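>>> the sequence and its predicted three-dimensional model are supplied below.
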Amino acid sequence: MLVCVTGVLGFIGGALALDLLQRDVKVLGIDKYDGLGADPAKDKRRSQLLIHPGFGLITSDINAENLRHSIREHLNGQTISICLHFAALPGVRGSGLIRDEYEYNNILGTENLLSIMNDLDVGRFIFASTSAVYGDESQPFKENLKLKPARSFYGHTKQVGENRVLEWAQSGNPNRSATVLRLFSVYGPGMRDDLAISIFQKALEAGLPITLFGDGSDSRDYTYIDDVLYGIDLAMRELLNRRTGAEIINIGTGHAISTSELVHNMQKSMGKNTAILYHSRSEEEMLSTEADLTKAQELIGYKPQWDLVRGLQSMLTPALS
């Protein structure tokens, strides 16, 4: 089986590609790679992936005019069983200041990729969405909630992306189906430097103060990367057996952890303490996120295995040694 993974040199896309390759699934990866030295984390993932004979890499912007041709060239007659779309401009805070960039990457990029998959007769599509689409709805978040406007522009672009994917899957083609995965605060080794756990880890390692935006009572459903990969695998299996239609599935733990509790757990795991500074909370940030996993459990059999304490120990212990 051959699958296409966009954003393949990113945190989740890279982990997914490695997981698939280790299970003898061929991967055609697409990533806007800026060359050696521009992003050391991407350099490392690229090296790890390229040693696998079943991996092919297309270095391209998701909106590039020649992407369609590049994919056809790499396929050389092969067919893509499923496309997993993880390429996106991430980040909640400040997304409203650069709306054009978010629209270009997250909306236009998704539309272009769907068009390409349509031309290639690819009938299975997984879209990586986010808990940020929920806004301030009642919790735990259920997939069938009628979404209100997202608090952040990033969340808005993911709402639009979801709609484009659902429209694509429900366009009347009997051989087309899609799954939207709403991922909740994914963390683990290799996660982005601008996310809370990475920022707190660096501060603790350096003995510097930790800055919290708000009073520390805001909470997130932190999901360890291994649970996310497990959820993606289950979703792929379900999708490949589904002829048509679209589904939206939450991937989280079903438990919200406050930022204060997160910091306490990190201090305990690392055996370090530091001062905590408090600043005003950004209006783009949600107060809390918590996934309702009823549908994930019933539809794909998803049951998370990693709680926060175990996940932090797995992530932080190698960094301390």
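In hand now; what should we look at? Numbering: from 1, shown residues only.
>>> can we go C-alpha only for contacts and neighbour counts from here?
Noted.
>>> so is residue 4 in a helix, a strand, or just coil?
Assigned with DSSP: H, G, I helix; E, B strand; the rest coil, residue 4 falls in the strand class.
>>> wait, it sits on residue 28?
Yes - Residue 4 is within contact range of residue 28, at 4.7 Å (criterion: C-alpha atoms under 8 Å).
>>> okay, those two: which has more neighbours?
The residue with more neighbours, out of residue 4 and residue 28, is residue 4; 25 against 22, by other C-alpha atoms under 10 Å.
>>> how much space separates the more buried one from residue 292?
Separation of residue 4 from residue 292 (C-alpha to C-alpha, to the nearest Å) stands at 29 Å.
>>> and residue 238, how many neighbours?
When neighbours are counted by other C-alpha under 10 Å, residue 238 registers 14.
>>> which element is it on?
Using DSSP states H and E, residue 238 sits within helix 225-240.
>>> and if you look at residue 179?
strand 177-183.
>>> list the helices and strands the helix or strand that comes right after that strand packs on?
Counting by DSSP H and E, the next helix or strand C-terminal to strand 177-183 is strand 186-187. Applying 3 or more C-alpha pairs under 8 Å, 6 or more residues apart in numbering; DSSP states H and E, one finds that strand 186-187 contacts strand 223-224, helix 225-240.
>>> between the ones you listed, which one is nearest to residue 275?
For residue 275, the closest of the helices and strands packed on strand 186-187 is strand 223-224, at 26.2 Å, according to C-alpha to C-alpha.
>>> that closest one - contacts with which helices or strands?
Helices and strands touching strand 223-224, by 3+ C-alpha pairs under 8 Å, 6+ apart, are strand 186-187, helix 308-320.
>>> which residues does that strand contact?
184, 185, 186, 187, 188, 251, 252, 253, 306, 307, 308, 311 (C-alpha atoms under 8 Å, 6 or more residues apart in numbering).
>>> and if we set it to 7 Å?
Strand 223-224 has contacts (C-alpha atoms under 7 Å, 6 or more residues apart in numbering) with 184, 185, 186, 187, 188, 252, 253, 306, 311.
>>> what does stretch 82-100 give?
Residues outside stretch 82-100 that contact it (C-alpha under 7 Å, 6+ apart) are 3-7, 13, 102, 105-106, 122, 124-128, 152-154, 284-285.
>>> one step back: tell me what the helix holding residue 238 is packed against?
On a contact count with 3 or more C-alpha pairs under 7 Å, 6 or more residues apart in numbering; DSSP states H and E, helix 225-240 meets helix 294-300.
>>> quick one: the helix it packs on to chain centroid distance?
Relative to the centre of its chain, helix 294-300 is centred 19 Å away, using C-alpha atoms, centre = their mean, to the nearest Å.
>>> quick revisit: the contacts of stretch 82-100 in helices, which ones?
Mapping those onto helices (DSSP state H) picks out 13, 102, 153, 154.
>>> hold the first one in mind and look at this next one:
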Amino acid sequence: MRFLITGSAGFIGFHLARRLLADGHQVAGVDNFSSYYDPELKEARNAQLERHHNAFKVHRLDLQDGSALTRAWEEARPDVVVHLAAQAGVRYSIDHPDSYVGSNLIGTYNILEAARRFKPRHLLAASTSSVYGANTEMPFRETDRAVHPVSLYAATKGATELMGHSYSHLFGIPTTFFRFFTVYGPWGRPDMALFKFTRAILAGEPIEVYGEGKMSRDFTYVDDLIEGIVRLAEAVPQSAAAEGDTLSPVAPFRVVNIGGGTPSGLMDYIAELERALGREAIKTFLPMQDGDVTATFASADLLENITGYRPMTPISVGVPAFVDWYRDHYGI
């Protein structure tokens, strides 16, 4: 099939594009190579994809430019669109709210307008576990109310889900939103904890441990996430697939968690990293940051009911895989 992936030079977009190319699909990438983090890492990912020069083409554009997006879409003629591009990061949203309004809301609006015009077979889009916000009942289920975001980042991602539902209802666009849970692995984002911790520990510098180290996360290894996306791409929302399905009563639209349902404590995560590096971290314990939550915990039941798949990679496997990549990529 023909796929269009927004954010193709990003962490998850790169892994998804590489998997789809390996499976024999045609992939058109869209990315603006923003400077939110090191553009050289994005260029390195993109160079890996461009080795498949007969099956991959990147369009360097910003999703806020609707006309440029339309031209790329017309050229790619995608069967399936996976919208991953976004301004990420909870803490960054406190000081740079305008970036989230532009990238997440306007960018997604332009994707939806293009989907309205060109009618892909299936539109899939990334959301986040952050939309569960102040919810305290665990595990987080897709049927839970998610109306108390504690960061602007979460609020914009929740808004894109609502926007997607309205377009799906009005224009019959089959749409799936998936909520990610702390994705990590090789080629990861430098602004995320694993990358920052690894860099600091190898440099003999202290790491900042927020929430006094008492937080927990449903860490999801990137290969597991990609497997979930690939399987969901084939599960076009048409009729309820299983008990607990979130299929809308008025639209071909659903929301699905992609997480393993096996949260780990932050200190356990750090301990796995110390083992993989063979070094003990110098830890600076700090209070919770604004916009953060104490714990995330996915229910993976709906994902498994729809696709037969549940993320299973433990941090004891995923963290060393990241360290191996990091040492190789940076020649350490």
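Noted; the coordinates are in hand. Keep in mind it's a predicted model, so treat the numbers as computed, not measured.
>>> between the helix holding residue 238 of the first structure and helix 308-320, how big is the angle?
120 degrees (axes from the mean of the first three to the mean of the last three C-alpha atoms, to 10 degrees).
>>> and helix 225-240 of the first structure, how far from the second structure on average?
When the second structure is overlaid, helix 225-240 of the first structure sits 1.1 Å from its aligned residues on average, using mean C-alpha distance after the TM-score superposition for the first structure.
>>> buried set for that helix?
By 16 or more other C-alpha atoms under 10 Å, the buried positions in helix 225-240 of the first structure come out as 225-236, 239-240.
>>> what lies in contact with that helix?
The contact list for helix 225-240 of the first structure, computed with C-alpha under 7 Å, 6+ apart, reads 16, 124, 178, 186, 187, 188, 251, 300, 302, 304, 305, 306.
>>> those strands in the stretch 51-200 of the first structure, which residues are they?
55-59, 82-85, 124-130, 177-183, 186-187 (DSSP state E, counting those that start in this stretch).
>>> export those to CSV and tack on distance to residue 202 of the first structure?
Putting the strands of the stretch 51-200 of the first structure into CSV (distance: least, C-alpha to C-alpha, whole Å) gives the following:
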stretch, distance to residue 202 of the first structure
strand 55-59, 31
strand 82-85, 30
strand 124-130, 25
strand 177-183, 24
strand 186-187, 15
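>>> and the contacts of stretch 43-59 of the first structure?
With contacts defined as C-alpha under 7 Å, 6+ apart, stretch 43-59 of the first structure is touched by 9, 14, 18, 21, 26-33, 36.
>>> can we see that at 8 Å?
Residues from elsewhere that reach stretch 43-59 of the first structure (C-alpha under 8 Å, 6+ apart): 9-10, 14, 17-18, 21, 24-33, 35-37, 70-71, 74.
>>> and if you look at stretch 182-191 of the second structure?
Stretch 182-191 of the second structure has contacts (C-alpha under 8 Å, 6+ apart) with 11, 37-38, 41, 45, 89, 129, 194-196, 217-223, 225, 318-319, 321-323, 325-326.
>>> which non-adjacent residue is nearest the aligned partner of residue 309 of the second structure in the first structure?
Matched by TM-score structural alignment, residue 309 of the second structure corresponds to residue 302 in the first structure. Spatial nearest neighbour of residue 302 of the first structure, chain neighbours left out: residue 296 (5.4 Å); criterion: C-alpha to C-alpha, 6 or more residues apart in numbering.
>>> the one you found contacts residue 249, correct?
Yes - proximity of residue 296 of the first structure to residue 249 meets the contact threshold set by C-alpha under 8 Å, at 5.8 Å.
>>> so between these two, which is more surrounded?
Using other C-alpha under 10 Å as the criterion, residue 296 of the first structure and residue 249 rank with residue 249 on top: 26 against 22.
>>> for the more buried one, helix, strand, or coil?
strand.
>>> if I look at it, how far off is residue 194 of the first structure?
From residue 249 of the first structure to residue 194 of the first structure the distance is 26 Å (C-alpha to C-alpha).
>>> do the same with residue 296 of the first structure
According to C-alpha to C-alpha, residue 296 of the first structure and residue 194 of the first structure sit 29 Å apart.
>>> out of the strands of the stretch 51-200 of the first structure, flag the one nearest residue 278 of the first structure.
Of all the strands of the stretch 51-200 of the first structure, strand 186-187 sits nearest to residue 278 of the first structure, with 23.0 Å by C-alpha to C-alpha.
>>> in the second structure, what residues pair with that closest one?
Under TM-score structural alignment, the match for strand 186-187 of the first structure in the second structure covers residues 183-184.
>>> quick check: the matching stretch compared with the first structure, mean distance?
Mean for stretch 183-184 of the second structure is 0.3 Å (mean C-alpha distance after the TM-score superposition for the first structure).
>>> is it true that residue 139 of the first structure touches residue 289?
Yes - between residue 139 of the first structure and residue 289 there is a contact under C-alpha under 8 Å: 7.3 Å.
>>> centre of the chain to stretch 150-169 of the first structure, how far?
Put simply, stretch 150-169 of the first structure sits 14 Å off its chain's centre (C-alpha atoms, centre = their mean).
>>> only the buried residues of that stretch, if you could.
For stretch 150-169 of the first structure, using 16+ other C-alpha under 10 Å, the buried residues are 150-162, 164-166, 168-169.
>>> inside helices: which ones of those residues?
153-162, 164-166, 168-169.
>>> helices or strands next to the strand holding residue 179 of the first structure in the packing?
strand 124-130, helix 153-169, helix 225-240, strand 245-251.
>>> what sits up against it?
By C-alpha under 8 Å, 6+ apart, the residues outside strand 177-183 of the first structure that reach it are 123-131, 162, 165-166, 169-170, 228, 235, 239, 242-252.
>>> which of those residues count as buried?
Neighbour counting by 16+ other C-alpha under 10 Å classes 123-131, 162, 165-166, 169-170, 228, 235, 239, 244-252 among these as buried.
>>> mean per-residue distance, the strand holding residue 179 of the first structure to the second structure?
On superposition with the second structure, the mean distance recorded for strand 177-183 of the first structure (mean C-alpha distance after the TM-score superposition for the first structure) is 0.6 Å.
>>> now stretch 162-169 of the first structure
So stretch 162-169 of the first structure averages 1.1 Å relative to the second structure (mean C-alpha distance after the TM-score superposition for the first structure).
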